Structures are given as C-alpha cells and as structure tokens.
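Novice: Give me a model of this one.
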Amino acid sequence: MPDQQKPAANATSASPPGAASALPVSAAQIEHAAALLDAGGLVAFPTETVYGLGGDAGNPDAVARIYAAKGRPANHPVIVHLAPQGDPNYWVEHLPAEAQRLIDAFWPGPLTLILKRAAHIHAAVSGGQDSVGLRCPSHPVAQALLEAFSALRSGHGGVAAPSANRFGHVSPTTAQHVRDEFGSAIHVLDGGASDVGIESTILDLSRGFPALLRPGHVTPQDIADVLGEAPRLPDGSDATAPRASGTLKAHYAPRTPLALLPFGELEPLLAVREAGERVALVARASRAGRWADAEGVYFVAAPEDPHAYARELYGLLRALDRANVTRILIEKLPDTIEWIALNDRLGRAAAAFEAQR
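Specialist: Have a look, this model is predicted:
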C-alpha cells in the first residue's frame, strides 16, 4: 500500500449506507435474510473482504450450525459483524480509547478488533475464550442485512460470520464460490465480487497492547498512524495471543498441491516435470522468462500491485483447481510490508502441502 498521510476510513466502501437503490439485492431479499437469521438459520452474505457464512451471534445454536456447516473446530473463534450504528460496548467488557480511535478511523472497513468479551455474550463465538472479535463491514449489502437484523434485536444484533467455505479451503469472493462449496444448502445474498479479496486485518487489544494476529488490507503502518505506536507483528513467539480466525498454520488451501518458493527454487521444479505433466506457474511476467511459453506450463502473470493481487487471489486459486494441472507453483512475493498479507495467505495455503514436496 502506498504511504498515506492519513488512513482513509471508508476506502473500501462501494456505496454509502442507505443507498438502497444501488443495492444489487431487493429490500424484500434483505428482510427475508434477516428473518432467516432471526429464526436461527444461516445466510451467506458479501463483505468487502470475502463472503461470510452468518448466523445470530447471540444464539449458541446458530453459531453451532456455522461450525457444523464448515466443519470448523469448535475452539476456533468466529468474528461478530456489527451494523454501522451497532454498539460495540454491548459486546465487550470495556472499550479502550485505542479501540475507539481505530473504530473511528477504519470502520466500516476491513479491520477486526479483539477485545475482552462481555460476560453476557456466549463463549460460542469466541471458541471458549474470554475475548471476542468485532468488525463492521463496508459492503452495502452486508450493512443492509446487519441493520435489518439489528433492528430485530433492539439495536444489539450481531452476526457471527467466518468465511463461507469449508474449513481450511480457499475463501469465497463471489456468490458462485459459496454455491460451489455448499450447493443449495445455504441461502446466499449475491452482492457481486468482493473488492478487497482477502480477510480482514485482526488486531488484538485484549492484553493492554496492540498485536497484529492476521495481516490484511489495513496495514501495520495504518494502525501505527492512528495509535502512535506500531503493533507487535506475528512471529510465532507470542504464546499468550488469543486464538483468532484464519491463523492456523495450514489454511486458505486449494485442492491442488501448491508450493510457494522464490523463483530460483521454482525453476528446478519446472525443469524436472514428468512426461506429460502439466503444472501451473504463477509469477510476475518480468521473472517468468522462458517458462511463460514452456510446453506443459500453464502460466499466469501475477499482478504487480498488492491490492490487485489480493482481489484476484482466491478466484485464481479456485480457477487453478479446475485447470487440469497437477501442481500449482507460486513465486514468493517481496518480503515487504505491502505484501505481508498476501505472503501470509499464500504461506498458509502452501503449508497444507509441505509434506508432499
């Protein structure tokens, strides 16, 4: 992300809240989806990051249905999504001043805050922990749904929503991706393709200091600009960090074996392919060289811009699963802060196949 003098709070909003005429779904569809949530059912809905699989965050049975549908471990927490007018104080023991400053800067938007959970909030959304993850998405369809549902809960409705996919698989960024995962079993609100394309930044404020648990569109520098101090970065040594969505070593994986390596380490793998084998190569065009046109190599030119790369990543991985290739070889991205979120997602995807290399 280019350096910014001041974070843009609503940089990912597709249209302002309340712009009903601009919504790709009708008011009746929103009301029906809110009624499903009210009855304890599940609804997949778009956010600016990825599509979420939502259930009533105040209903442990609904949260259990999310876990069951995804095949998600019960101790892996989910994020509670709030309407723009929702009150985060209802969900937390205490809202620190630092949290309010971040909310003012980045909500609605792709930032999740981990805070101490209020005693009356069921531990189901937290994987049994004493913390809770909160965010307010900027996608207008998500906002309309959350507002409609919150109205049914006297202004205190929240929707627990991990990504709308089978646990550990590639996250969905379109309604069709959700249908590919669940068929007709899940009701889907179609709001078009997600603008950001990877999951929200997760920042822990539950222990008295800011700690980045999952990188995303909101960067460590963005956070430091607001707080006046840089968050601790994940390095595997923070044993007291709460569990958070999408932070397992292996995650976000396609079904086709994937390797993430510097380009110089990919070339030997390209050179020793078996006869007739077809592999996918995802790399910057400036690096691909002779492999871009090599027989048996399905070459995909990777975007040079991190935001464009993030927007395309999950759709690309799903497409490569359908491309009749035996392996996906991806060039490791630059080890800079602009690429930290993409290296995180690709590294976890590759970790699912490390033993196979």
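
Novice: When you work out contacts or count neighbours from here on, use the C-alpha atoms and nothing else.
Specialist: OK.

Novice: residue furthest from the geometric center of this structure?
Specialist: Note on the chain: the largest C-alpha distance from the chain mean falls to A275, namely 38.2 Å (Cα atoms, centre = their mean).

Novice: Please tell me how far it sits from G347.
Specialist: 28 Å (Cα to Cα, to the nearest Å).

Novice: And for D335?
Specialist: 12 Å.

Novice: swap in G54?
Specialist: 27 Å.

Novice: The two: which is more packed in?
Specialist: Taking other Cα atoms under 10 Å, G54 and G347 do not tie; G54 has more neighbours (29 against 21).

Novice: In this structure the more buried one contacts L42, no?
Specialist: Yes: using Cα atoms under 8 Å, G54 is in contact with L42, at 5.5 Å.

Novice: Before we compare anything, build this one as well:
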Amino acid sequence: MLITKIYQPSEVKQAAKELTLGELIAFPTETVYGLGADATNEQAVKRVYLAKGRPSDNPLIVTVASREMVKQYTGELPEAAVKLMDKFWPGPLTMVFPIKDGSLPKAVTGGLKTAAFRCPANQLTRTLIAEAGVPLVGPSANSSGKPSPTTAQHVYHDLEGRIAGVLDDGPTSVGVESTILDMSSKQPTILRPGAVSPQEIAAVLGQEVISDKHHVGQNEVPKAPGMKYKHYAPAAQVLIVAQDKWDAALAWAKDHANSVGIMASPQVISRAPGLNTYDLGADVVTASQHLFAGLRYFDDQAEVKWILAPAYPEEGLGEAYMNRLKKAAGNQFFEA
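Specialist: Coordinates of the predicted model:
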C-alpha cells in the first residue's frame, strides 16, 4: 500500500515531481479538491479511475494553468470562449471544446472527440501544473459517488494508501464543483450547474444559454462528470426539507433522535436542542461551502440513518446547490 503524504504549499515542487513520475496527487481548487494525474499519461489516468472506483465512461476534466495550455489540444479558441475566459478564468467555469485527434488519451475523453477544460482560481494548483509542465485530470478526490472533498483531510480519509499525496491549501471557498459549459455544440449548454450561473454566462455572450441538459441516458457516454451516475451520496438517506416543512421535520427528528442528523441554518438549529446537528450557515452561499463537509460529518456516524438538509430556491448559486443536494438525496424530499 502507498504511503500518502500531505504536502504543504512550500513543497509544491516535490508534489509536481511525483506527477511527472506518473503518481497521483490531489490538489486544491476554490470549489473542491481534485485528484490529479498527468493528463497526457494514459496509464496514470487509468489509475485515477481505479483509485476512485469511478466508471471508465465518465470523462475527466482537464485542469490547466493557462488558456495557452488549452490551445495545445484544441487549436485556436472561438471568440465566445475567449470572452468567457476573460471574465471567469481563473475560476469555477469548465468549458467543453472539440480537441485535435489523438491529442489526449481515450481514458480522459471517454472516447469522445471533445474534452472539458478548467483553469482554477487557486494559485497553488496553477503553480503545481506549471511546475509539472503538463495539464492534469482533475475529478473530485473522493471515492466515486461519495460527497466531494472540501479539505485535504477529506481526501486523506477516502484515498489514503491509494494515492501518493495531497497538496494541502486549507478548506475550499466555494464548496460545489465548477459550472460545466458545452462550447462544442451550436448553442452553449450547461452540462452541470455550478458557481457561475447561466445568467452570468448569457450576459457575457449576449445570447441565451441552454441550462437543462444535466443528465444522459444509461447507454449514452456523458460529455462531462455528474451527468449519468449517482453522486455525492452518504450512506444515510438524505431528505430535502422545504422551508415551510421544518416544524414537521424537527418534530419527526425528535421521535427518531438517535438516527437523524440535521444540516441547517443557525435559526433552524436553535429550534433543535439536544438533536444531532451541523451548521450550514445562514444562506445558500455558506450552505454551498459546507454541504459536502456536512454530508461527510454524518457519514462517519454509523447510527445516522437519515440526514435532513434545507432546500433553497433554484436560482443563481442555488441551482448548483440544489443540483448536488438532489443527487445526494436521490431527489427525496421530506414529506410530513
């Protein structure tokens, strides 16, 4: 079994060296921690699937340090993409482009003629990529299907002994993964909602953005992560609680006190004395930052069989938050 090392920011060159040797290094972004491998090394990429237990037809995001690195695989970028990069890169926007034939391994693309690219806002990770000299695949650094990691400790919990190391830059600031925008189709299409909203993208492009194409059929190959398989799910059943259902939900939780975990705002938690709670903060921004950490908190408690979590309006960041929460819950809502 591998010894998994926690690398500090001052050790970024050592972490980059491991990547050039074909090893797996988890890295921080502003959204969640990613599991890095040299995107041009097919054997290293295949080890990512093995480490995560991830289906091999689920394509991987290619994480880059600059837009110039993207051009090595796509050629010249369309004007619309350049506008979006000017506005949102580095940041939580991933874009899907057609790529040059054979420029990236099939293990990265899922056999498609496109690939998804992202330049994260985290400076340490951009330095890591620059030091390695190659783009990195960057799926979330967790066991496949489980809540995404927002700290180095989450990564270590899931992948100790399976990867060479984790580059630790503290907790992530956004907490839900990047928006994925398909720029390879006639009309820009959101494949996964995230911190950059369809409205923000449309304002830059001056055209409508399709935003309801988040799933594919069982026999289709997805263009981006999160479109086909169950994601973000702890062992317990998550139940989504609408704002007007909290009185009933808390009464039910009191009757099942030992087996229910409550993720909620301080206002709700104040009405649940003696119950097992996790503070998500007062609004959808903090709830998004802490959603995965909260799911992981209760996932470590074998006695918890149900997790109550708050619904938010599906607008702006709320669309990304509810997308992740619905997947964690299997779309199950609390019913009084």
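
Novice: So for G54 and L42 of the first structure, which residues contact both of them?
Specialist: Listed as contacting both G54 of the first structure and L42 by Cα atoms under 8 Å, 6 or more residues apart in numbering are I66.

Novice: give me the number of residues near L113 of the first structure?
Specialist: Neighbourhood size, L113 of the first structure [other Cα under 10 Å]: 26.

Novice: what's the answer for H214 of the second structure, then?
Specialist: Residues contacting H214 of the second structure under the criterion other Cα under 10 Å number 18.

Novice: Now name the helix or strand holding it.
Specialist: Assigned by DSSP states H and E, H214 of the second structure belongs to no helix or strand.

Novice: any chance you could map the helices in the first structure?
Specialist: For the first structure, the helices defined by DSSP state H cover 27-38, 60-70, 97-106, 140-151, 175-182, 220-227, 263-271, 285-288, 306-321, 340-351.

Novice: Report all helices and strands that the last one contacts.
Specialist: Taking 3 or more Cα pairs under 8 Å, 6 or more residues apart in numbering; DSSP states H and E as the contact definition, the neighbouring helices and strands of helix 340-351 of the first structure are strand 258-261, helix 306-321.

Novice: Could you give me the buried positions within the longest one?
Specialist: Meaning helix 306-321 of the first structure. In terms of neighbour count (16 or more other Cα atoms under 10 Å), helix 306-321 of the first structure has its buried residues at 306-307, 309-318, 320-321.

Novice: Could you do the shortest one as well?
Specialist: Along strand 258-261 of the first structure, the positions that meet the burial threshold by neighbour count (16+ other Cα under 10 Å) are 258-261.

Novice: Return the residue of the second structure aligned against P140 of the first structure.
Specialist: Under the alignment (TM-score structural alignment), P140 of the first structure maps onto Q123 of the second structure.

Novice: no wait, K70 of the first structure
Specialist: Correspondence of K70 of the first structure to the second structure, assessed by TM-score structural alignment: K52.

Novice: and that match, how many residues sit next to it?
Specialist: 21.

Novice: So for it, what's the nearest residue that isn't a sequence neighbour?
Specialist: The shortest distance from K52 of the second structure to any non-neighbouring residue, by Cα to Cα, 6 or more residues apart in numbering, is to S143 (4.6 Å).

Novice: what's around the one you found, how many residues?
Specialist: S143 of the second structure, neighbours per other Cα under 10 Å, totals 20.

Novice: what's the equivalent of it over in the first structure in contact with, if anything?
Specialist: Using TM-score structural alignment, the equivalent of S143 of the second structure in the first structure is R166. Neighbouring residues of R166 of the first structure by Cα under 8 Å, 6+ apart: 69-72, 181.

Novice: Farthest pair within those?
Specialist: Taking Cα to Cα, the two most distant members of the contacts of R166 of the first structure are R72 and E181; they sit 14.1 Å apart.

Novice: Provide the aligned range in the second structure for stretch 250-262 of the first structure.
Specialist: Here stretch 250-262 of the first structure aligns to the second structure at residues 230-242, judged by TM-score structural alignment.

Novice: just how off-centre is the matching stretch within its chain?
Specialist: Taking Cα atoms, centre = their mean, to the nearest Å, the mean C-alpha location of stretch 230-242 of the second structure is offset from the chain mean by 16 Å.

Novice: Can you give the contact residues for it?
Specialist: With contact meaning Cα under 8 Å, 6+ apart, stretch 230-242 of the second structure is reached by 144-148, 249, 292, 295-296, 298-299, 304-312, 324-334.

Novice: Switch the buried residues of helix 306-321 of the first structure over to TSV; also include distance to G216 of the first structure.
Specialist: Shown next, in TSV, are these (distance: Cα to Cα, whole Å):
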residue	distance to G216 of the first structure
P306	11
H307	10
Y309	13
A310	9
R311	12
E312	14
L313	13
Y314	14
G315	17
L316	18
L317	18
R318	20
L320	23
D321	24
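
Novice: just to revisit the earlier point, in CSV, list the helices of the first structure along with distance to A244 of the first structure.
Specialist: What follows is the helices of the first structure, written out as CSV (distance: least, Cα to Cα, whole Å):
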stretch, distance to A244 of the first structure
helix 27-38, 23
helix 60-70, 15
helix 97-106, 17
helix 140-151, 22
helix 175-182, 22
helix 220-227, 17
helix 263-271, 31
helix 285-288, 35
helix 306-321, 20
helix 340-351, 14
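
Novice: Mean neighbour count, those helices: which tops it?
Specialist: helix 140-151 (a mean of 24; mean count of other Cα atoms under 10 Å).

Novice: Tell me, how many residues neighbour G40 of the first structure?
Specialist: Residues within reach of G40 of the first structure, counting by other Cα under 10 Å, total 18.

Novice: how about V196 of the second structure, what does it touch?
Specialist: Counted by Cα under 8 Å, 6+ apart, V196 of the second structure has contacts 92-93, 178-179, 316-317.

Novice: change it to 10 Å
Specialist: Contact partners of V196 of the second structure, counting by Cα atoms under 10 Å, 6 or more residues apart in numbering, are 88, 91-94, 178-181, 316-317, 320.

Novice: Need the counterpart of it in the first structure.
Specialist: So, by TM-score structural alignment, V196 of the second structure is matched to V218.

Novice: Then S211 of the second structure?
Specialist: So S211 of the second structure corresponds to L233, using TM-score structural alignment.

Novice: Pull up the gap between its match and L134 of the first structure, please.
Specialist: 20 Å.

Novice: Appreciated, that's everything.
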